[in-house]
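# make a model of this:
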Amino acid sequence: MTHKFRKVLRNYDLYLILLPTIVYFLIFEYWPMYGVQIAFKNFLAMKGIWGSPWVGFDNFLRFFHSFYFWQLIRNTLLINVYVLIFAFPVPILLALLLNQLPSLRFKRFVQTVTYAPHFISVVVLVGVLSLLLSPNHGPVNNLIQLFGSKPIFFMADPSWFRTVYIASGIWQTAGWSAIIYLAALTSINPELHESAVMDGANKFRRILHIDLPGIMPTVTILLILNIGSFMTVGFEKVYLMQNPLNISAAEVIQTHVYKTGLLQGKYSFATAIGLFNSVINLILLVSINKILKRMGKSSLW
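Prediction:
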């Protein structure tokens, strides 16, 4: 009996606790990969997955040569680039500012107010956006008209789609996302701040030279995870915000897969698109992890 096996036996109770998680991932994450093969087949429900004829890369080539291919790629990339530029830094800034608040009661109040929107349903959020931004009775357009400008149909204008999507996403998720950075800030040795104060460093310099470097490993890991899902946009919110007028900016890969696969019944074609999207995400994840590891930063492996 090997040493490792004896170690497992000694800690069998810990492995039993881990067992439900392993079973969950095997059933709901790994077993469904069996169906990915239909991306390379002309799937026919009557013949099943094994009985459907192979078509090789025809589904992928069909997607690459489609007239909407570059539009889907462009919309998906632009939304994620804007999220990375504008939404990703906000929780970091919020956590750094909250950490400097001297009043614990006020700090808790701000935290509660900022992370409460996280619990709002996406359906409710989009409904609220439609009411707030309505060109007829919405308070935002009422304010715009008060200053002498014409009302803007935000939810139907393709040029405003990404702005509304990103801004509402920041409002809903910034407070919740800041919690992990606040937790990382608590691990910073207070003596570093005490020494900096004695040396005459103000709050800004302490944030810049103590707090920010202290949470940088956490920032790096979350950045890797964000880039690893770079081609994935929140399906529910994008789909609910779509309408025939803004579809040119709102149609992304995830919504197209849903419409093609479930609504039109083109299962093989939709699976090929989804697999292409997943492969791009995997390449980005491995690449950014390798780059940051070479730079001496934190990495996933």
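# please count neighbours and contacts with C-alpha atoms only from this point.
Noted.
# my guess is Tyr181 meets Thr218, correct?
Yes - contact criterion CA atoms under 8 Å: Tyr181 and Thr218 qualify, at 7.3 Å.
# looking at the two, which one has more neighbours?
Tyr181 (23 against 17; other CA atoms under 10 Å).
# also this sequence, please, to line up against the first:
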Amino acid sequence: MSLVGQRPGSTPAERPGAAPEAPTAPTRHTVSRWQRVRRDRVLLLMMVPGVLYFVIFQYGALAMNVIAFQHYIPFLGMSHSPWAGVSNFRTLFGDPGFWQAVWHTVSLALFQLVFFIPVPLAVALLLHSVLNGPVRKFVQSVVFLPHFVSWVVAIALIQQMVGPTGVLANLLSGGGDHVVNLFTDPSLFQPMMVAELIWKDCGWATVIFTAALFQVDEQLYESAAMDGAGPWRRLWHVTLPGVRPVVVLVLIMRLGSVFSVGFDQVLLQRDSFGQRVSEVIDTYVYYHATVNGNWSVAAAAGLFKGVVALVLVVAANKVAHRLGEQGVYR
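Modelled structure (predicted):
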């Protein structure tokens, strides 16, 4: 091929009729693991307290489950206490009081699940659709504030409202001699537990659902409105499908603690309502361990509760995957 008429140093892309060169891929600079650690050292240091908490008080505590298979004696410790096999579980499953606590726990947990998801979701829809910016922030703060109050303070406030000398009791009694005490009526134990839980922790789920509502594409609402869909149809066909993954996530997280129906909440009101209606698995474990000194049976009850909760979470996660949702993990 003749090179006459070409500029010295010209490239094929600059020559007439020459095919252009393919663009070269940008060079990727690999960062070593140590460089990433140095770069993110501040974030890693912020993680240390949380990691230590889970290692010591969560994963480390799993080793204590071995006393469920021992005749545990605190003065001897785990290493010298005699082994008992599964006799503690036989004692546990043969105790009618344990099954009564299981029934109270399951019924109260189901009662809480029925109301814990719909009520915060309804509040989130109200905040998102009806209220404007400043009012929305104020109401959201008021709803979320009880979440940071301890159960000791919360129960004290509730007793001041609905106790025998509370405002609600005076209104129900009509100023007469008849005293209305909602804290001593055994039939009101579960409704009171659910109402207190909604009042205290509704704001936590409301914040999550409100954030999920803001992630729904506004163009979907506009398209549905152009197709003639009213507010209720937009809610059913756009809003609820948009927040369904978050609802499933919150439900699975709630199932993980379904047998932890509020130990502090129940313990503080157990004597008022009576053991016959208020004994749950957590209080059963507490009184058998600290009051009766039967640590092994209490550990067996706690291990039973943990295994059932694990099975529920795994099953709920698999159901979520079959329904096309992401779930908690893959």
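# that older thread, mutual contacts of Tyr181 and Thr218 of the first structure, please.
When CA atoms under 8 Å, 6 or more residues apart in numbering defines a contact, no residue borders Tyr181 of the first structure and Thr218 alike.
# and the counterpart of Ile210 of the first structure in the second structure, helix, strand or coil?
Residue pairing (TM-score structural alignment): Ile210 of the first structure is matched to Val238 of the second structure. Of the three states, Val238 of the second structure takes helix under DSSP: H, G, I helix; E, B strand; the rest coil.
# what's around Val238 of the second structure, how many residues?
17.
# ditto for Phe119 of the first structure
Applying other CA under 10 Å, we find 10 residues neighbouring Phe119 of the first structure.
# that one maps to what in the second structure?
In the second structure, the residue matched to Phe119 of the first structure (TM-score structural alignment) is Phe148.
# do a quick rundown of the helices in the stretch 151-300 of the first structure.
158-185, 190-198, 203-206, 212-228, 235-241, 247-250, 253-258, 267-294 (DSSP state H, counting those that start in this stretch).
# name the nearest residue to Tyr286 of the second structure, sequence neighbours excluded.
Spatial nearest neighbour of Tyr286 of the second structure, chain neighbours left out: Ala298 (7.4 Å); criterion: CA to CA, 6 or more residues apart in numbering.
# so who does that neighbour touch?
Listed by CA under 8 Å, 6+ apart, the contact set of Ala298 of the second structure reads 68, 284-286, 288-289.
# adding distance to Ala45 of the first structure, write the helices of the stretch 151-300 of the first structure out as TSV.
Shown next, in TSV, are those (distance: least, CA to CA, whole Å):
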stretch	distance to Ala45 of the first structure
helix 158-185	37
helix 190-198	63
helix 203-206	63
helix 212-228	33
helix 235-241	26
helix 247-250	31
helix 253-258	18
helix 267-294	10
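# Asn142 of the first structure: which of those is closest?
Nearest to Asn142 of the first structure, of all the helices of the stretch 151-300 of the first structure, is helix 158-185, at 17.2 Å by CA to CA.
# the closest one vs the second structure - mean distance after superposition?
Comparing helix 158-185 of the first structure with its match in the second structure after superposition yields a mean distance of 1.1 Å (mean CA distance after the TM-score superposition for the first structure).
# in that helix, what's buried?
Neighbour-count burial for helix 158-185 of the first structure flags 158, 161-162, 164-166, 168-182, 184-185 (criterion: 16 or more other CA atoms under 10 Å).
# sorry, back to before: the match of Ile210 of the first structure and Gln219 touch, don't they?
No - using CA under 8 Å, Val238 of the second structure is not in contact with Gln219; the gap is 10.3 Å.
# next, count neighbours for Leu101 of the first structure.
If you count neighbours by other CA under 10 Å, Leu101 of the first structure ends up with 12.
# could you do Ile227 of the first structure as well?
Residues near Ile227 of the first structure, counting by other CA under 10 Å: 22.
# ok, now Asp40 of the second structure?
Using other CA under 10 Å, Asp40 of the second structure is surrounded by 11 other residues.
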